[in-house]
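Visitor: Below is the structure, and that's it, no one-letter string:
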């Protein structure tokens, strides 16, 4: 049996690291175009089984809460903490000629980022994420797209997650 395969090859080079501040242990924090808005502080998290967005981010995007499909679920974090969702919403994400509609769990707040993109987005978009290179690459109709992580923002996220809880308005920027 013969199968057709996508011939695009995703490769990482040392040149992909020229912009980095080394020695780092930074997470992947990117900015993407979601629902016609540039949204910063997006954590690409290969350990998350869902995509997550803050309700305050939706408000800043002028997306009414009536667009959220009410459904309460419990999310369990890495350290065992639990968070109830307010519901789900589907939003478009645009990257270099590719639109994908992603389902997000809506929650009242995250520790430091506006959005978490987990397995659903990573797998659907065939994203290859490397923290060492501080970038993600994915196949598009126009070739391989490369999106660099913002190391300064990643460090701000880390620092703010280590501080006592700040006001919600201090964490959310679009």
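Guide: All right, it came through fine. Computed from a predicted structure; not experimentally measured.
Visitor: use CA for all of it now, contacts and neighbours both
Guide: Will do.
Visitor: quick check, distance from stretch 65-85 to the centre of its chain.
Guide: Chain-centre distance of stretch 65-85: 16 Å, with C-alpha atoms, centre = their mean, to the nearest Å.
Visitor: Ends of it, what's the gap?
Guide: Taking C-alpha to C-alpha, to the nearest Å as the measure, stretch 65-85 stretches 13 Å from start to finish.
Visitor: Against that first model, consider the following:
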């Protein structure tokens, strides 16, 4: 690289040869226009992956640590050097690939009950995970699989929703798998399911509707869930049809 430090085109070509799989996905997703020099490429790389750096505990937290009863000096020393999980942040680099400005909802694809399910709404303002009845049938689940659930539920329009019951299913987002209790409802929605705060907390995820992206820690790395913005806007089609009386419910993928 030193020999060819003035040949920026060559340096840009050599750059991806040292990247791992996670960084390569970011590199392959870059558009041609925003990067005009090797310096811009390295700046974009630094801005994107600075969140993956290990962050030491602040001095105040280290000074407040005390030895536990029966703890050896080595164990105390090792505990004082434990580093926190990577920070989950969003920057302008996370807007790459999205049309800005926008007011689109955050919609992703998740593996639910062993099936890839599209048009799953991610809503940290909701307190319970919802599965719509069309998806429940699409997953080949039967009524006897449902547990009783009789708590009242009100929809976005303020009307009471017909509850079918509750079911616990495995949900996979990226490489992480967690158990989720879905309330199954018989109501119209352009989405197949809604992921709410319990899933956010179980996964440790942070979402951004501005960047249309979900981030979560995996070891010392930051993984992402990204969905096509066009799919989000496709959800508007069944809404229009439903309002005109042409479609009664969202279909399962």
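Guide: Right, received. Where do you want to start? In this text the structure is predicted, and so the values were computed from the model without any measurement.
Visitor: tell me the SS of the residue mapped onto residue 110 of structure 1 from structure 2?
Guide: With TM-score structural alignment as the criterion, the equivalent of residue 110 of structure 1 in structure 2 is residue 188. What DSSP: H, G, I helix; E, B strand; the rest coil gives for residue 188 of structure 2 is coil.
Visitor: who's in contact with residue 188 of structure 2?
Guide: Listed by C-alpha atoms under 8 Å, 6 or more residues apart in numbering, the contact set of residue 188 of structure 2 reads 132, 248-250.
Visitor: now those: which count as buried?
Guide: Burial by neighbour count, 16 or more other C-alpha atoms under 10 Å: within the contacts of residue 188 of structure 2 this picks out 132, 249-250.
Visitor: ok, the contacts of residue 188 of structure 2 in structure 1: which stay?
Guide: Of the contacts of residue 188 of structure 2, the ones still in contact in structure 1 (both residues aligned by TM-score structural alignment, their matches' C-alpha atoms under 8 Å) are residue 132.
Visitor: out of the buried ones among the contacts of residue 188 of structure 2, which are inside helices?
Guide: Among these, no residue falls in helices (DSSP state H).
Visitor: Quick one: the residues you listed as CSV, columns for distance to residue 98 of structure 2 too.
Guide: Shown next, in CSV, are these (distance: C-alpha to C-alpha, whole Å):
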residue, distance to residue 98 of structure 2
132, 28
249, 28
250, 25
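Visitor: Now, those that are in strands?
Guide: residue 132 (DSSP state E).
Visitor: For residue 161 of structure 2, what is the corresponding residue in structure 1?
Guide: By TM-score structural alignment, residue 161 of structure 2 lines up with residue 83.
Visitor: how near is its match to residue 56 of structure 1?
Guide: Counting by C-alpha to C-alpha, the separation of residue 83 of structure 1 from residue 56 of structure 1 is 16 Å.
Visitor: Would you mind telling me which of those two has more residues around it?
Guide: residue 56 (20 against 16; other C-alpha atoms under 10 Å).
Visitor: ok, residue 215 of structure 2 to residue 44 of structure 2 distance?
Guide: Where residue 44 of structure 2 is concerned, residue 215 of structure 2 sits at a distance of 18 Å (C-alpha to C-alpha).
Visitor: Looking at those two, which one has more neighbours?
Guide: Neighbours around residue 215 of structure 2 and residue 44, counted as other C-alpha under 10 Å, are more numerous at residue 215. The numbers are 20 against 17.
Visitor: Only the buried residues of the helix ranked longest in structure 1, if you could.
Guide: Longest helix of structure 1, by residue count under DSSP H: helix 151-162. Using 16+ other C-alpha under 10 Å as the test for burial, helix 151-162 of structure 1 gives 151, 153-155, 157-158, 160-161.
Visitor: can you check stretch 99-108 of structure 2 too?
Guide: By 16+ other C-alpha under 10 Å, the buried positions in stretch 99-108 of structure 2 come out as 104-108.
Visitor: Likewise for stretch 141-152 of structure 2?
Guide: Using 16+ other C-alpha under 10 Å as the test for burial, stretch 141-152 of structure 2 gives residue 146.
Visitor: quick one: contacts of that stretch?
Guide: 160-161, 163-167, 183.
Visitor: what's it aligned against in structure 1?
Guide: Aligning stretch 141-152 of structure 2 against structure 1 (TM-score structural alignment) gives residues 63-74.
Visitor: Repeat that for stretch 28-47 of structure 2.
Guide: Per the alignment by TM-score structural alignment, stretch 28-47 of structure 2 matches no residues in structure 1.
Visitor: Quick one: the helices in structure 1, in order.
Guide: All helices of structure 1, identified by DSSP H, fall at 55-60, 119-124, 151-162, 168-171.
Visitor: any residues touching the longest one, and which ones?
Guide: Contacts to helix 151-162 of structure 1, defined as C-alpha under 8 Å, 6+ apart, come from residues 20-21, 26-29, 41, 111-113, 134.
Visitor: Now do the contacts for residue 95 of structure 2.
Guide: 210-212.
Visitor: So which of those residues is surrounded by the most neighbours?
Guide: residue 212 (25 neighbours).
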